[in-house]
Every structure is written in C-alpha cells, then in structure tokens.
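> Kindly generate the corresponding structure for this input.
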Amino acid sequence: MIAILGGSGLDRWPQLGTLTPQSVSTPYGEPAAPLLCGRIDGIAVCFLPRHGAAHSLPPHRINYRANLWALKQAGARAVVAVATVGSIPAHIPPGALVLPDQIVDYTHGREATFFDGDCLDDAGSRVEHIEFTEPYDAGLRAALLAAASDAGIALIDGATYAATQGPRLETRAEIDRLERDGCHIVGMTGMPEAALARELALPYACLAVVANRAAGRGGSSLLAEIEQHLAGGIAAAQRLLVAALPGLAATCQPDPGTAPAPGNPL
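Below you'll find the model as predicted:
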C-alpha cells in the first residue's frame, strides 16, 4: 500500500472519492483525520491530510508521530508526502514541482522521535540512532522522476528543503540565512515527518509544490502569490501521483528474505 500525506491545498481530490474512511488509534493519540484507504487504478492507496480534514492543524501542532504510526499500522509500505513550499533561488519558480534530496531542520519543540524513553514495543524503552544521511528514499524518488518524464510533467530533481517552525512565514533575513545554509525551498512540515518515517522503516519521499517565492525574493505579497499559484501546482502534483502509483508500488514490494529494521517499533 502506498500512503500519501496531503499538505496545504491537497485535502481532497476526485480519486479519493473511491476510498473508504478508516479510523485508526495509535499509542501517540489520534492521527490528523480518518485515513482514506482503498484502490486507485488498482493500486492500494491510503491518504491522510496532515493538517486535518478541515485544514485546522498548524504545522507545529500536527501529531506527526500519530500520523506516521497510523499509516504504518494500516499497512503502508511507503509514503509520498506532498508539501507546499516557498522557493529561494530564481531558477525555481512558483508553480513548479520539486523533488528534494536533502533537508535541514530548523524546527523546535516538536515530538520528533518514537525513541524518547517510552517506546512501546516488545523490547521496552530504548534509544535507537537511525542513519539519516540520505533522508529521502532513492527508489521512490526514481519512480516519481520516471513517471513525471513519461507523463510530460516538469519535475525539478534535487533541492535542499529548509523545515521551519511556522505557522508564520519567514523574514527576509531568515531566508537570507537559509540561502547561506544551502537551502533551496522552505516549508513547515518536512520535519520531524521524514525522520519518523525512517524510524518506522517506511520509505519516504517528498513531492514539493512551490506556491510562492520566499520572503525578499519576489515582488508581490507572499499570500497573494500563494493564492495565485497553489491550485495549479497541486493539480500537477495530483496528476503526477496518479501516474506514479504503479512505479511507486513496484518499489515497495516486500522482500520475504528481509528482516524488519531494528528501529521499527511495530
């Protein structure tokens, strides 16, 4: 099953009408909304809007642990997370789709790990150190790139995602700092989501929709830019996700000879 985490602008889309709501409880509380599970074009899919069904959860209040645990419990073998972002360099315009390959975490105060002294598994409480050198799964990224090429959908390959706290947008000086740090796009939900997926041994990729130029990089109101470009970018992301489902499913077929990852608490 492929899990899709919806971000701002991707709370619902026509294909989801064929999916069935499924309530899942977790040791970390309730996920943002009931999961929508079923099949799209014959591929098992599970959809969860990370901000809630009514888009009521700000980035710092999302229960990332419950969201990821619920998807794993429902049978997800991989996660594609759609995220709305701002762009820092001029070569990434509003409306573009970006497939980041790195991330820098500027968030604070979020529940960022399952291994915080009360991990609920057979081994009891323990600390695990996950490798996070490459935060996004290579197989999922390759499947998305191939689907975009086949469907004629422009997809920028490679960028560093700056995960900021939100919910406010950044200052011009903050964006200058992110640029000096080597970041290309900026959003508010990339962490701890990516790291939690790694702790659960869930392959994870981010499909970023550029809604605006970051603070100090454009000539108009950021909120006006978001309103202007978000719908078109989300529509392109929806087309790409549907086109990519067969390839994504092929990358996450279970290998019967592979043991569960030691950091997997399920």
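> drop to CA atoms for contacts and neighbour counts, all remaining ones
Will do.
> and the residue nearest the centre of the chain, what does it touch?
Nearest residue to the geometric centre of the chain (CA atoms, centre = their mean): A81, 2.4 Å. By CA atoms under 8 Å, 6 or more residues apart in numbering, A81 lies in contact with I4, L5, G6, G7, Y204, A205, C206, L207.
> Checking it next. Helix, strand or coil?
Here A81 is recorded as strand under DSSP: H, G, I helix; E, B strand; the rest coil.
> distance of it from L241?
10 Å (CA to CA, to the nearest Å).
> Then D11?
Applying CA to CA, the value for D11 to L241 is 14 Å.
> One more sequence to fold, the one below, so I can look at both together:
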Amino acid sequence: MTDTMIGVIGGSGIYDIEGLEGAEWRDVPGPFGAPSDRILTGMLDGMPMAFLPRHGRGHVHSPSSVPYRANIDALKRLGVSDVISIGACGSFREEMAPGDFVIVDQYIDRTVAREKSFFGPGCVAHVSVANPTCPRLGAACATAAEASGSRVHRGGTYLAMEGPQFSTLAESRLYREAWGCDVIGMTGMPEAKLAREAELCYASIAMITDYDSWHPDHGEVDVTAIIATLMGNAARGKVMVRALPALLRGARTPCPHGCDRALDHAILTAPEHRDAAMLARLDAVAGRVLNGPAH
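The predicted structure is shown next:
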C-alpha cells in the first residue's frame, strides 16, 4: 500500500492552497500532455499534498479544454492516493441553496467533446463506475466541510454538461423534473471516470453558486451573482482542505470500496496483443496491473 497523499483539484475561484510547508510549483510531464498548470506540492499538517488548479491560474482553460487525462495522470505520477475535486455548480433543488456544499455520489454524463478514457486500441479496459466516488473519502470531506461552517448535503446526482454556455430553461427543467438531478456543472466528467481508471479514491465537492434557470424567482443565471457566491464558497473550501489531513492520517489500508483495485479484472486485451506504445503511456495509471506477475 502507498502512503496517503492528498491531491486537490481546485475549480473556479480556487487557484492555490495556503499554508503548505515547503510549497513548490512543479512541472509534471506525462504521455497525455501537460496538465492544466504546474502542480503545487508541499506538506499540510504533516501530510503530503498536491494541488492542481483545474482551469489553470488565471482561469485559462474552458471546461471543454481542461486536459483531464493529463491532470489525473500527473497526480498519479506524484504519488497521490486520494483526489479531492472541488468545483462550482448550479442547483436543481430548493433545499440545496447557493452557498451550500454537496458531496456528489452519482453523475449523468452529457459531455461530448472530451477524451474519457486512458485506454483504447491496443489495450482495452472497462472499469465499473456504478458508484463513481469513494464513500470513505466523501465522508471525510463532508466532516471537514461542516467544520468549515458550510451547510453540507451528503449525496447528490451531478449532471455534467459540456458548456461553456449555461442551460436553456427547457434543459434545466428536463434535468430537474424528468431526470431527478440535484446539481449541474461542467467539469465533473470525465474527471471521475479517469480517477477510477487510475485506481484513485475520488471525492467531489460541488459548491453551489446559483439555482440554474429553472427557479421562478431566480431568473437567468447571472455570472456577476455567481462570482460573488463563488468567492465565499472558495474561502470555505480552502478551510475544508486544511481540515482533511487530521481526518485522513493514520495507517493506510486497502480502500474498503475497492477504488484502488478497480483494474483487477478490467483489462480485456490479451497480453500478447497489447500495444507497446499504449502500455508505455499507461505506466503510471495502470502500472500496478500491467507490470504484475499475472499480467
């Protein structure tokens, strides 16, 4: 077992993490290209941590241009074991109000313009994402978020849309009323799928900024209002992160939900038919199984 190392992927409004000892912005090259930005590494309360701004410092990546594969690959190469994803979202539920945090446990993926797997021709794999987030890690994030003073909803279905435009009124009503979604965002997928392929425990904290366009008293999504709420969310999100080492330290054992063993029976391509170039690209995310004696 690897030691615990927390990797934080910060969404809109979260471009760094304060209080890291020995903080250093590092380049982490990999076979899937450059990640969104250099990665900030250091120690937080005695635990190693890596922080990656999803959109890059200065917010240079749109939701569709974020290099999701490079981001997850880079975190895995650094030794990250637990990924905390933080991002802004809209709400479809009256009781899930702007300023609240939602610990996402399900997704509906409506993105269409993104690479969604590390695998492909030459090494085919199918992982289960029936339960795409790690309950153990999600529970720790919920406890940390509550300690930050946030109102937290433990569980919610996230509609991942392509963007960059916000929803039409018809779409918003469809996702809320017919599909039963709770929140909507633009970056939750394929990040969660890729984390599972990389055998990383993954938790998603969706920070609500607005009610999307369905709400009769909310009107159209207003970016100015979103930014105001986002800044308050971001401050509490950073407090939440600082509480995580105390909740996650201790002797590390295998994930009780199998996140760190997701590839055990996932690779279908016979060893003699695997493409060498593809295997080289997978050295970090799938090295545990590809280099094992049984494979």
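> Do you know the score for how well these two fit?
The TM-score (TM-score structural alignment, normalised by the length of the first structure) is 0.90; 257 aligned residues with a CA RMSD of 2.1 Å.
> The second structure: which residue goes with the residue nearest to the centre of the first structure?
Matched to the second structure by TM-score structural alignment, A81 of the first structure sits across from S85.
> what's the answer for L97 of the first structure, then?
When the second structure is aligned by TM-score structural alignment, the residue opposite L97 of the first structure is F101.
> Could I get the contacting residues of that match?
A145, S150, R151, V152, H153, I205, A206, M207, I208.
> Between those, which sits nearest S65 of the second structure?
A206 (19.9 Å; CA to CA).
> wait, doesn't that closest one sit right on I84?
No. In this structure A206 of the second structure lies outside contact range of I84 using CA atoms under 8 Å: 10.7 Å.
> Which one's more surrounded, those two?
For A206 of the second structure versus I84, neighbours defined as other CA atoms under 10 Å are more numerous around A206 (28 against 21).
> gap between the more buried one and K76 of the second structure?
On the measure of CA to CA, A206 of the second structure and K76 of the second structure end up 22 Å apart.
> Can you spell out which helices and strands pack onto the particular helix or strand that has L279 of the second structure in it?
Element membership for L279 of the second structure (DSSP states H and E) is helix 276-281. With contacts defined as 3 or more CA pairs under 8 Å, 6 or more residues apart in numbering; DSSP states H and E, there are no secondary structure elements packing on helix 276-281 of the second structure.
> now what about that helix, what contacts it?
For helix 276-281 of the second structure, the surrounding residues in contact (CA under 8 Å, 6+ apart) are P31, F32, F119, G122, C123, L290.
> Show me the subset of the contacts of F101 of the second structure that the first structure keeps too.
Of the contacts of F101 of the second structure, the ones still in contact in the first structure (both residues aligned by TM-score structural alignment, their matches' CA atoms under 8 Å) are R151, V152, H153, I205, A206, M207, I208.
> Under the alignment, what does R198 of the first structure map to in the second structure?
For R198 of the first structure, the aligned residue in the second structure is R196 (criterion: TM-score structural alignment).
> Strands along the second structure, start to end?
6-10, 21-26, 39-44, 47-53, 82-91, 101-104, 106-109, 152-154, 157-160, 183-185, 201-210 (DSSP state E).
> Could you export the ones you listed as TSV, including distance to P245 of the second structure?
Putting these into TSV (distance: least, CA to CA, whole Å) gives the following:
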stretch	distance to P245 of the second structure
strand 6-10	8
strand 21-26	13
strand 39-44	7
strand 47-53	6
strand 82-91	11
strand 101-104	18
strand 106-109	25
strand 152-154	19
strand 157-160	26
strand 183-185	27
strand 201-210	15
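> Please report how far the closest residue to L244 of the second structure other than its chain neighbours lies from L159 of the second structure.
Distance criterion CA to CA, 6 or more residues apart in numbering; nearest residue to L244 of the second structure, sequence neighbours excluded, is A144 at 6.2 Å. A144 of the second structure is 24 Å from L159 of the second structure, where distance means CA to CA.
> re the thing from before, and which of the contacts of F101 of the second structure is nearest A192 of the second structure?
When these are compared against A192 of the second structure (criterion: CA to CA), the nearest one is I205, at 11.8 Å.
> Neighbours of the closest one, how many?
26.
> Hmm, it is touching D100, no?
No. The pair I205 of the second structure / D100 is not scored as a contact, 10.1 Å apart, by CA under 8 Å.
> What is the burial count for V129 of the second structure?
Neighbours of V129 of the second structure (other CA under 10 Å): 16.
> residue contacts, E220 of the second structure?
So E220 of the second structure contacts D212, S213 (CA under 8 Å, 6+ apart).
> re the thing from before, just the buried members of the contacts of helix 276-281 of the second structure?
With burial judged by 16 or more other CA atoms under 10 Å, the buried subset of those is F32, F119, G122, C123, L290.
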